[in-house]
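# Below are the sequence and a predicted model; questions follow.
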Amino acid sequence: MMRQYITGLLLFIAAAVLSACGSPEDKTLSNIETIEGETIPALTETLQNLIDFESEQSGLFNESIADESLDNFKNDQSELYNNLNERTELANSLEEIETDLKSAAEDFKSYDVDDSSELNEEMLTNLSDTSAGLAESLQAVRSGYQDIKNSEISFFESLAADGADYTVMTEGIAAVNEQHEQISEHYTQINEQLAEIRSYGNTVKQALGEETDGETASLEETNTENSGADSKAETAYIVDGETSSIVPADEHTDAKAVLLTIDDAPDQNAVDMAKTLKNLDVPAIFFVNGMFIESEEGQSMLKEIHDLGFEIGNHTYNHFNMQELTPEDVRLEIADTSDLIEEAIGERPRFFRAPFGVNSEASIKVAEEENMTVMNWTYGFDWEPDYQESSALADIMVNTEMLSDGANLLMHDRSWTAEALPDIVTGIQDKGYSFIDPALISSEGGVTE
């Protein structure tokens, strides 16, 4: 019995020694396969879960701020706090992945390829440096989420305190958003590093005559590969072709929500309006006129609005009535504006709004060819003389009978609208409404005639 045990032990040791003494080619391939097959999938799943929790927190915050008692901010057992704690735990779980990547980086660095005819030092240095860099990015995300937790708790407590006012809310949101933006920068860097690891891994595989893999999933791609429930969340609303109201795609989607849209951007006030909405954590569509973004300054302003996280829509080049133009001119008005938008932000718009809400057969056709959903609006007042003053405008936008589930609110790039915007947002939230993220609006539906 003892002899069998010793024999088994010797075989185990021999196998371990042989494994440790494997060729640098085999060890490099094994390391790459572990990273691509285990480490990266675990990483992208964890980060995507964090992003999903962020989206959930935004909705919870809007619901909580609409409750005059602010109970959720006072109760550390509320869903707000639970979400915050779950995000922190997820972020902390990245440490194990971070350790694996550091270990892989050291392994790549330790392999001796002097006698290899296929591998060279540069290949392994690239893999080592990128793995180590990715580990550093994860460490930054973990640290950033701890800062976010402290900041959000402080913010929630300040809202629940006696004497909390609008200034406390906006300053708190701005502080929290600043930290979230830093996390977003890390996510961008991580996506780049994932692509680099795949590229360097494929270089090694090609050198060794192995089959290369497809693209390593980015965070955004991982999101689209999730369950059917997540896919539904990406098309939670559609545009009603008759009324231009925004209606839920199914019974699971929040119906008590409205859409904010801002036309004639970016003229004099759009960037400031975008910053205000960003601080309030409220999404919107900025419908753009091509004439405002032909200059370098206009392109820069549009990029700033887009970089703040806002959807960009097409509002034609010159703001002409579509029914008064030839089909050729309609095409130029719309297509040229989409070209300028793409030049500024790197993507073509998904939504089209005709000036004055007046479409033509040609404008509908061109928008369809450009894969844009056509929408008008359900109400707006800021062009009327009686409402070209901030307090009057805020009052009518919040208290009109037209404020209802799925309302599509029209505003413009105007100074009085920019001034009224905070009161409009908080007034609508006080009535129990949340704001629809345009990213959740399906490309189906919309005005068709």
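Now that the structure is in, tell me what you want to look at.

# When you work out contacts or count neighbours from here on, use the C-alpha atoms and nothing else.
Will do.

# quick one, what contacts Leu84?
Applying Cα atoms under 8 Å, 6 or more residues apart in numbering, we find Leu84 in contact with Gln57, Lys149.

# show me where the stretch 201-350 of the chain has strands.
Taking DSSP state E, counting those that start in this stretch, the strands of the stretch 201-350 of the chain run over residues 237-239, 246-248, 257-265, 285-288, 311-314.

# Let me have those strands in JSON lines, extended by distance to Thr46.
Compiled in JSON lines, those are given as follows (distance: least, Cα to Cα, whole Å):
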{"stretch": "strand 237-239", "distance to Thr46": "27"}
{"stretch": "strand 246-248", "distance to Thr46": "29"}
{"stretch": "strand 257-265", "distance to Thr46": "29"}
{"stretch": "strand 285-288", "distance to Thr46": "30"}
{"stretch": "strand 311-314", "distance to Thr46": "26"}
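
# The ones you listed: which one's closest to Asp339?
strand 311-314 (10.1 Å; Cα to Cα).

# show me where the stretch 101-250 of the chain has helices.
Shown for the stretch 101-250 of the chain, the helices assigned by DSSP state H, counting those that start in this stretch span residues 121-160, 166-207, 219-224, 228-233.

# next up, a second structure to put side by side with the first:
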Amino acid sequence: MTDQSGADEARPGTAGERLTTRETAERLGVKPETVYAYVSRRQLNSSREPGGRGSTFDAAEVDALARRTGRREPPSPAGEPSVRTGITLITGERYYFRGVDAAELATRHSYEEVAEWLWTGELRPGVRFTAPAQTVSAARRAVGALPEHCGSTDRLRVAVVAAAAADPLRFDLSRAAVLGGARSLIPALVAALPTVGRERADGSGSGEAPDGLARQLWPKLTAREPDEASLAVLDTALGLLIDHDLAASTLAARVAASARAHPYAVVSAGLGVLEGPLHGAAGGLAHRMLAEVLERGGAAPVVADHLRAGRQVPGLGHRLYTGEDPRAQTLFGLLAHIPRAAPALAAARDVVATTARDATLYANVDLALAVLSVASDMPAEAGETVFAISRTAGWIAHALEEYGERPLRMRPSGHYTGPRPPQPLPVPDGVLTQ
């Protein structure tokens, strides 16, 4: 892989890949006539295969030209902004990490291994992330200074800032430096969170990870002792949630990377958006709903209360899937083998069945995370914590990709709808004019 500190050095095009004139024009965001103008000015080379009817172009060379000239992203069919990415593809009822089925990848490999695949396109069996003791100490001290009532996302945001301050290399945007920082930041975030049922950390200790990130995270979520099946569900959830195309937090992270913000600032941007009730915090709503279903003995009265209040039923539906969210499907399959999860899993299925009487809405990953958190005596915000820790790796993957693009390319123009100028200068209330 090339160093992404230089835009022209990163070549996302597959080696040897050839593009047609139409494909080249689309990738450059220009008309076919302009493509041939590039050829005539020797900015682009074309070739004609024996017996071929048209010219073909080297994909890597086209991508390099696009970065030099300022590639325009193609509009999506819905008129929404579109960003080229080689990280995640969502199609039909599945999603893929670099072309590999994401659910299968997360089921068979640890979170750290999935993260490495997303970052590098290479699988590193047995990889473990570690954090320097200095970074962990700084993050724990910063988190320990927060009020007791602060939520996990508050703590993670503060921990990211502290970890950044402890890293003098944070402004180095070379690929090696970014990856090194990411491999230490994620375990530092986990280490900075207080352990459930214990006194708050005093700032000592290291971020060594002999047993993997899921086992480290578990005691930050619940005082219950973990069993291997539950740890496997948590590890799989972390792998499944690493990325999901350009979700709102990921777009914010890419905007920050486009401005060449360092990776810690990129993660901070993602965390700021993640806390919204329509994104990462949705898991807490699903947790509370499931707990209420168990308390009241059925989903019908709980669903009725949500609808009566004009609220959507949490944990159902996803705009990108017409059927069940594949992440939920995978987690439900694993949770079915944990006896302790049976009541919460039955409650989740009751919610789905109850709402299906009027409209077919399938479970999404928030409902599956809620089953895990309710069954494991975790707090309502546990799903949000899992989401934030996991997605940090995805934001880093998108930052690496964005660092190879033209800087500040994500700068849309505003559509002004205010008063037309010139307007008179404003006058404070109560002041008489001559």
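Thanks, I have it. None of the values given here were measured: they were computed from a predicted structure.

# Can you pull the TM-score for these?
Comparing the two superposed chains by TM-score structural alignment, normalised by the length of structure 2, the resulting TM-score equals 0.26, with 180 aligned residues with a Cα RMSD of 6.9 Å.

# re earlier: in JSON lines, list the helices of the stretch 101-250 of structure 1 along with mean neighbour count and distance to Glu56 of structure 1.
Conversion of the helices of the stretch 101-250 of structure 1 to JSON lines gives the following (neighbours: other Cα atoms under 10 Å; distance: least, Cα to Cα, whole Å):
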{"stretch": "helix 121-160", "mean neighbour count": "19", "distance to Glu56 of structure 1": "15"}
{"stretch": "helix 166-207", "mean neighbour count": "17", "distance to Glu56 of structure 1": "14"}
{"stretch": "helix 219-224", "mean neighbour count": "15", "distance to Glu56 of structure 1": "14"}
{"stretch": "helix 228-233", "mean neighbour count": "13", "distance to Glu56 of structure 1": "11"}
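
# sorry, back to before: adding mean neighbour count, write the strands of the stretch 201-350 of structure 1 out as a markdown table.
Listed next are the strands of the stretch 201-350 of structure 1 as a markdown table, based on neighbours: other Cα atoms under 10 Å:
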| stretch | mean neighbour count |
| --- | --- |
| strand 237-239 | 25 |
| strand 246-248 | 24 |
| strand 257-265 | 24 |
| strand 285-288 | 27 |
| strand 311-314 | 27 |
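
# so which of those comes closest to Gln179 of structure 1?
Comparing those against Gln179 of structure 1 with Cα to Cα, the closest turns out to be strand 311-314 (21.5 Å).

# name the helices or strands packed onto that closest one?
Other helices and strands packing on strand 311-314 of structure 1, by 3 or more Cα pairs under 8 Å, 6 or more residues apart in numbering; DSSP states H and E, are strand 285-288, helix 327-345, strand 351-352.

# switch to 10 Å and redo it
Counting contacts by 3 or more Cα pairs under 10 Å, 6 or more residues apart in numbering; DSSP states H and E, the secondary-structure elements packed against strand 311-314 of structure 1 are strand 257-265, strand 285-288, helix 296-307, helix 327-345, strand 351-352, strand 373-374.

# The longest one: which residues count as buried?
Burial within helix 327-345 of structure 1, assessed by neighbour count using 16 or more other Cα atoms under 10 Å, is assigned to 327, 330-331, 333-338, 340-342, 344-345.

# relative to helix 296-307, how tilted is it?
Counting by axes from the mean of the first three to the mean of the last three Cα atoms, to 10 degrees, helix 327-345 of structure 1 points 70 degrees away from the direction of helix 296-307.
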